[in-house]
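> Quick check, what structure comes out for this input:
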Amino acid sequence: MRITSLQQYHEAYEESVQQPEKFWAGIANQFDWIKPFTKVLDWNFDDYSVKWFEDGQMNITANALDRHLKTIPDQAAIIYEPNEPGDEAITLTYRELHARVCKFSNVLKNQGVVKGDRVCIYMPMIPELAIAVLACARIGAIHSVVFGGFSAQSIADRINDSECKVVVTTDGAVRGNKTIPMKETVDDALVTCPSVEKVIVKTRTKTPVSMIGGRDLWWEQEENEASADCPAEAMNAEDPLFILYTSGSTGKPKGVVHTCGGYMVYTAYTFANVFQYKPGEVFFCTADIGWITGHSYLVYGPLLNGAKSVLFEGIPTYPDAGRFWDIIKRHSVNIFYTAPTAIRSLMGFGDEHIEGKDLSSLRVLGSVGEPLNEEAWHWYNDKVGHGNCPIVDTWWQTETGGLMISPIAGITPLKPAFATLPLPGVQPILVDENGKEITGNGVNGNLCIKYPWPSIIRTTYGDHERCKSTYFSTYPGLYFTGDGCMRDEDGYYRITGRVDDVMNISGHRIGTAEVENAINMHTGVIESAVVGYPHDIKGQGIYAYVICEHPTINDDLTRKDILATVTRVIGPIAKPDKIQFVTGLPKTRSGKIMRRILRKVAEGDTTNLGDTSTLLDPGVVDSIISGAL
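Below is the predicted model:
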């Protein structure tokens, strides 16, 4: 399954394009199937339908856990690094993880959860989060993990969209020096969630919580009483595995659905190849399991490969900005996968936090979430890798399920700030605004994919039309990524940023409409418009233009009120970095807001605003420029 040379990469890529079904069948047959598949692929981008291995049956946990009990039962599977650096790390072997997953699978079954039911998981980064995810997969329940920083309203929206039957949470959470309520937030959400029958609560902070009789249960008590015997449910390859909500260009988050078979095959294959994982190595992905990176490359990808995966509860700057480097030494980490935001933030703290740290165990470095700019690439290469570790600057999305364009560690010649080459099975194409293919090298265009790969999005939960219109209608016959891209003279790809109304904030996609809806809920706000702008740490920051009903008496206080509203409605991750109060917005005569102009002002480029003569009131632009922050 693993590519070992550049020539082998080119051969594998050629086969994956010329004979994709033969190529992916060969990969898929390396897994354990309850019922072998006979049909590899059935697809149609026009009406959007994709099915991989559809007549096969399997269970992803049988391949991520049971398979390894024969060969590496006592090897570490998950290494839990707690928030407090002085606390003892906890290691779960494959045997121990298997037993706990089986126990919690039975806990869910005992509460009436059956195949196809949806389970919402809202937890901090503790081993039980991974256990809950795997337990759902084992019994065929569909997990919907909600990032622990989201608000009660955001949780309620996600629970109601997929009609979750059970919520799994904790009493509280710790991140750095903060204690965060979890159960309390869930309780606030459930006021408007009629589908939820049970709430299972794991103790983490010993925070006093309200436990409602008949609905709320303690994890520990239920697990103690459950059997460790739970055979894996036979799942059709196309049965849904999980729903993960992502922002779109409209205000309502959309539930991206991934299925069991194709997702298993693709995440395992890309993990093994991109990181060039070797048996016995320690892999440290810093992502939260609430995001797709945590799903694919902290839980499923590593475990499918029998890897040792580090799960970190805390933040990179607590108790100081050397925490990542201390973890790497403590657990002899070989492969380190983090976000550009974290790298740039740690750069900003100065080199004293990394100088003298023992990072000699590192062999491969990775980056995910957004392109890694050249300055950060060189710092990462020099200070963390000491020039000895290849950097895999990976491009992919929630919707793709796995890595798409990326160097293969130690094999692909690197170029700073470039995602380099597509992985086998990935067929990128650049098009202009009219959908015409831009051929050759040294060109720019909108990035699309013209052929399905096994872990491609199958639908948006409960709304297939939204999936079709979002990803397959802009350029018929193609999957549109929403990203702009450059292909250089060597055929290397470099992502140049979003071209739709979605911002990339610290590697997390947030829709402009979602933030605008939250701002507009604040009393006194008439209308708002939100754009992204360059930010030294986060890559992109959020710039909000806000029209108030009456002139603000105290701008700073109103800004704080608006920030509190956004935090309450979405969560702190969506708070605007800058709020400018304006008297009007640049609109066309048909009422469309010209965000292009607002983006230019936010970027500080007011000399190249383009044609403003079509605006309903061109004078609005001068007013906005004069008040720019």
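
> drop to CA atoms for contacts and neighbour counts, all remaining ones
Noted.

> residue boundaries of the strands in the stretch 501-629 of the chain?
502-505, 508-511, 525-535, 539-548, 578-581 (DSSP state E, counting those that start in this stretch).

> Can you add distance to Thr286 and give those strands back as a markdown table?
Supplementary listing: the strands of the stretch 501-629 of the chain in a markdown table, determined by distance: least, Cα to Cα, whole Å:
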| stretch | distance to Thr286 |
| --- | --- |
| strand 502-505 | 17 |
| strand 508-511 | 14 |
| strand 525-535 | 21 |
| strand 539-548 | 18 |
| strand 578-581 | 28 |
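
> Can I get those in a markdown table including distance to Asp490 and mean neighbour count?
Formatted as a markdown table, the strands of the stretch 501-629 of the chain follow (distance: least, Cα to Cα, whole Å; neighbours: other Cα atoms under 10 Å):
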| stretch | distance to Asp490 | mean neighbour count |
| --- | --- | --- |
| strand 502-505 | 27 | 23 |
| strand 508-511 | 29 | 22 |
| strand 525-535 | 28 | 21 |
| strand 539-548 | 26 | 23 |
| strand 578-581 | 39 | 20 |
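
> run this one through as well so I can compare:
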Amino acid sequence: MEHHGPKLLGSSYHDPLMSFSLFQKFSVHRPEVYWSAVIKELSVVFHEAPKSVLDTSENSKNGGAWFPGAVLNIAECCLLPMESQKRTEESVAILWRNEGSDDSSINYLSLKELRNQVMLVARAIDKIFMKGDAIAIDMPMTCTAVIIYLAIVLAGCVVVSIADSFAANEIAKRMEVAKAKGIFTQDFILRGDKKIPLYSRVIKGTSCVVIVVPAHGNDVGVQLRSHDLSWKDFISSAGSLPSRHNYPPVYQSADSVTNILFSSGTTGEPKAIPWTQISPIRCAADSWAHIDIQAGDICCWPTNLGWVMGPIILYSCFLNGATLALYHGSPLGRGFGKFVQDASVTMLGTVPSLVKYWKSSKCMEELDWTKIRIFGSTGEASDIDDDLWLSSRASYRPIIECCGGTELASSYIQGSLLQPQAFATFSTPSMSTGFIIFDEQGIPYPDDQPCVGEVGLFPLYMGSTDRLLNANHKKVYFDGMPTYKGMNLRRHGDIIQRTVGNYYIVHGRVDDTMNLGGIKTSSVEIERVCNRADENVLETAAVTITSNTGGPERLVVLVVPKNQSAKCDPEFLRTKFQKAIQNYLNPLFKVSFVKVVPEFPRTASNKLLRRVLRDQLKQEYRTYSRL
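Here you go, the predicted structure:
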């Protein structure tokens, strides 16, 4: 398989596997050289060129100043033809299909049509808002939502990303923190025959102007407040042709904020994370170097602009000259899989729990996914058997695992097509990323030694945040972290394992570690074993609780069965889990009890809320007889 990532940058090594490892290390120690070369590969055009790639003289920033003096508009970069990428005005920029229209033809927008639509919306934004205003988007990731996103940035405003699953109080919290002046939403969310109200939820969370896009047809299907606008009225404010399709981009410094995203809030209040114009460059660069997104690719990654993968896949496509494929509906059903087939998707992004559902429901059987040349996976720990099933859908194409964070605008650890890949593992730190694994005393393990510990990132991390809107950035990411070779390491919070073969496995968050009989382990490690212990187990969650009087942690395994109607005996499952854990993990680990539940609580980005399960169990089982 031809790969268009780092090997294009002139590596002279003969062994491509050794080449990648050495070049990755080179990119860490000589980031100016690496990023100078990468910029030439991407659709990044500076209105005013930077004075340098990196300025480390600013002591106020742990990660230095990237592209100081540069002026650009990153949305404009997404909309320009690029000869080097063979991207023309007629190249297809977006493909999409509506749920329920599974036998209809695929809709598409050319690059020129997309640019005209973005300029039209930007002109309308300019009539209502001021440069620098924060404007929220709370709607499914449709073609219209992508146009709105780019238009807000093109107009010199700031996108506030809000997931469309949030309740009114969560919307209000994010609008307040971001000081948003307005919000784009839909009247409803359509899921099959269901119409889920969205506008009514949004107006409970804000009093500012709401611009409402109809989920179906041309007219909004709800009564609007007097100061709100329908999409039709909003667009009419842009004026008449030809001026409405001619909008000059607002150029700003590279470190100007373009997007405010929020962490998933699994450990408390969600952090408000500002992205600058540099963050999208990091998104696109990692996708180019690791997932091999390139001109001519058709990329589909079901997600939402309220979560980090929305902007990541948007910029990864448009700055690499690829086509963005969007399914306007739920990715759970066969309709989504047929869209992947009919759109000839070449890169499909997934979440492990989504793959698990496809596999158990058999909804993707007999579909032709052979145009897919690569998969991406992120969001949670993958399952080896599920990965094998997914890869088999596309003639055993590779799956590139990605693990990072909103505050990094990327993944710090990934796979690479220039290295052998193993299911459910990572093969390398991402390009230009340095990290160490350290023990409980903060002492780093040697780079060539198999180990398990907390990861500490090198602070020089292109694209990462240097501020938070509602928290102390230094306290959150740097205070209390060990130093390494004179560097104050950056906190990420993952427990990772480096294996004998130099692969990496993420064992969940530091918060999800447990102490069983004096031995530290992780929830993910327990769950990997229990998920395979019985054929009727869909997924498990491992947590620990203590009795009212304290004492050692006791292991509890919660189970979601594949067949909800079948009777599951918790004691039978406890015995099977216990045997599996003894055989494959540690004979000293004891499963105290098992609870069968219909589903697990999750964040809107699909992360398992073990903290919620732990709190519920503490209330329910403190007096349980086994304790």
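
> returning to what we had before: ok, which of the strands of the stretch 501-629 of the first structure comes nearest Asp229 of the first structure?
Of all the strands of the stretch 501-629 of the first structure, it is strand 508-511 that lies closest to Asp229 of the first structure, at 38.1 Å by Cα to Cα.

> In the second structure, what stretch matches that closest one?
Under TM-score structural alignment, there is no match for strand 508-511 of the first structure anywhere in the second structure.

> So which elements touch that strand?
Applying 3 or more Cα pairs under 8 Å, 6 or more residues apart in numbering; DSSP states H and E, one finds that strand 508-511 of the first structure contacts strand 502-505.

> Now find how far off-centre the strand it packs on is within its chain.
The chain centroid and the centroid of strand 502-505 of the first structure are separated by 12 Å, computed with Cα atoms, centre = their mean, to the nearest Å.

> if we look at it, which residues are touching it?
Contact with strand 502-505 of the first structure is made by 247-249, 370, 498, 509-512, 531-532, 538-542, as judged by Cα atoms under 8 Å, 6 or more residues apart in numbering.

> returning to that earlier point: out of the strands of the stretch 501-629 of the first structure, the one nearest Ile289 of the first structure is which?
strand 508-511 (12.8 Å).

> mind checking which of the strands of the stretch 501-629 of the first structure is nearest Ala417 of the first structure?
Across these, the minimum distance to Ala417 of the first structure, taken as Cα to Cα, is reached by strand 539-548, at 13.0 Å.

> How far off centre is the closest one?
With Cα atoms, centre = their mean as the basis, strand 539-548 of the first structure stands 23 Å off its chain's centre.

> Tell me the helices and strands packed up against it.
Using 3+ Cα pairs under 8 Å, 6+ apart, the elements in contact with strand 539-548 of the first structure are strand 502-505, strand 525-535, strand 578-581.

> Any chance of a markdown table for the ones you listed, columns distance to Thr179 of the first structure?
Formatted as a markdown table, those follow (distance: least, Cα to Cα, whole Å):
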| stretch | distance to Thr179 of the first structure |
| --- | --- |
| strand 502-505 | 24 |
| strand 525-535 | 28 |
| strand 578-581 | 27 |
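
> what ranges do the helices span in the stretch 451-600 of the first structure?
Secondary structure of the stretch 451-600 of the first structure by DSSP state H, counting those that start in this stretch: the helices cover 464-471, 512-520, 555-569, 595-602.

> Of the ones you listed, flag the one that's most buried.
Of all these, helix 512-520 has the most neighbours on average by mean count of other Cα atoms under 10 Å, namely a mean of 23.
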